[in-house]
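In: Here is my input; please provide its structure:
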Amino acid sequence: MQAVASATSGNDTRSNEYLAFRLGQEEYGIDILKVQEIRGYESVTRIANAPEFIKGVINLRGIIVPIVDMRIKFDLGEPTYDQFTVVIILSIAGRVMGMVVDSVSDVTTLEQEQIKPAPEMGTVLNTDYLIGLGTLGERMLILLDIERLMSSDEMGLIDKLAA
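Out: Below is the predicted model of the structure:
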């Protein structure tokens, strides 16, 4: 019997449920336990001197939420905003933040044997933030450790997690 993953555990991938989303031509997945809600894209309030990938902030039911455009963060070309563009609201380390993606497809369950280690190679995405590659027949999901990415020094959104 498989143990239920705790929402507070850092690298525990036993939950095996991932929210699949698209950025450009690639499909990514993040741990569903980190997702609070999915919203349509709406205009944001810019913050002066913020890095380009931080689009700004929104007021979400009284909580000021920073919004990161993942296409800009991963250098995937000029972002366009259309009816499919969504903001995934995340709850990470007690903080709420949003990430803009091209579209969301589904929640996918992956068995441990369907998750392959990330290849070590020079890419636009630092492999420190990858859990691995999820394979579903011909479909491949790039599985992100969204908590590690959002708490990285370069993002500057969350104070370092206590070890």
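In: all contacts plus neighbour counts: C-alpha atoms, from now on.
Out: Noted.
In: The nearest residue to Ala93 once chain neighbours are set aside is in what secondary structure piece?
Out: Distances taken as CA to CA, 6 or more residues apart in numbering place Leu161 nearest to Ala93, at 7.2 Å, with adjacent residues excluded. For Leu161, there is no host helix or strand (DSSP states H and E).
In: how deep is Leu161 tucked in, by neighbour count?
Out: Per other CA atoms under 10 Å, the neighbour tally for Leu161 reads 12.
In: distance of it from Ser105?
Out: 30 Å (CA to CA, to the nearest Å).
In: Kindly report the same for Tyr41.
Out: Using CA to CA, Tyr41 is found at 16 Å from Ser105.
In: One more, so I can put them side by side:
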Amino acid sequence: MQAQENTPISEFLAFKLGTEEYGIDILRVQEVRSFEEPTRMAHAERFILGVINLRGLIVPIVDMRLKFNLTQANYDDMTVVIMLNIGQRVIGIVADGVSDVITIAQEQMRPVPELSSSIGNEHFLAIASLEDRMLILLDIVKLMSGQEMGLFSDSVH
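Out: So this is what the prediction gives:
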């Protein structure tokens, strides 16, 4: 089924956390790298694994499994770090793997149901209903900019 020309579409990078699949705006993705053990920072939130040196830039690394209160990940050869550009910062998020870049039309997006969770609904854009799977679309800017993250002091766009 082809999207009509006037239908807004967006591209998302699909990644896995356990058995669930999530999507983030591809325009926020700088690169995808293999996982390397970060240097732990004292007093950081549990989900902030530490920092790595990315070509001279110190980048905080967030484990999305821990952020979403999922089971602890076993970091293996499939584990990746997705480097994101958010505001004037680069942040890395750990995922179990990436699958592909998916073009999603507006009519494929469904509202996120109101659920009690550790992550507020404002951090989710929608649930994309695709032919053979569902993709939870994240508002990665809001998710990484929240006060509980401790990564930014001001609002980021």
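In: what lines up against the residue nearest to Ala93 of the first structure once you look at the second structure?
Out: In the second structure, Leu161 of the first structure lines up with Ser155, judged by TM-score structural alignment.
In: Its match reaches Ser145, doesn't it?
Out: Yes: between Ser155 of the second structure and Ser145 there is a contact under CA atoms under 8 Å: 6.7 Å.
In: Tell me who's in contact with the residue most central in space within the first structure.
Out: Nearest to the geometric centre of the first structure sits Ile146, at 4.7 Å (CA atoms, centre = their mean). The contact partners of Ile146 of the first structure, taken as CA atoms under 8 Å, 6 or more residues apart in numbering, are Ile30, Asp31, Lys34, Tyr129.
In: now with 7 Å?
Out: Contact analysis of Ile146 of the first structure by CA atoms under 7 Å, 6 or more residues apart in numbering lists Ile30.
In: can you tell me which residue in the second structure aligns to it?
Out: In the second structure, Ile146 of the first structure lands on Ile140 (TM-score structural alignment).
In: Three-state assignment for Leu149 of the first structure, please.
Out: Secondary structure for Leu149 of the first structure, judged by DSSP: H, G, I helix; E, B strand; the rest coil, is helix.
In: what about it, neighbour count?
Out: Leu149 of the first structure has 17 nearby residues by other CA under 10 Å.
In: swap in the one 4 residues further on?
Out: Residues within reach of Asp153 of the first structure, counting by other CA under 10 Å, total 12.
In: is it fair to say it lies in a strand?
Out: No: applying three-state DSSP, one finds Asp153 of the first structure to be coil, outside a strand.
In: Not counting sequence-adjacent ones, nearest residue to it?
Out: Counting by CA to CA, 6+ apart, the residue nearest Asp153 of the first structure is Lys160, at 7.9 Å.
In: re the thing from before, tell me the spacing between the residue nearest to Ala93 of the first structure and Glu42 of the first structure.
Out: 30 Å.
In: residues touching the residue mapped onto Thr39 of the second structure from the first structure, list them.
Out: Under the alignment (TM-score structural alignment), Thr39 of the second structure pairs with Thr45 of the first structure. Contacts for Thr45 of the first structure (CA under 7 Å, 6+ apart) come out as Gly56, Val57, Ile58.
In: One more: Gly92 of the second structure?
Out: Contacts of Gly92 of the second structure by CA under 7 Å, 6+ apart are Val59, Pro60, Ile61, Val62, Val81, Ile82, Met83, Leu84.
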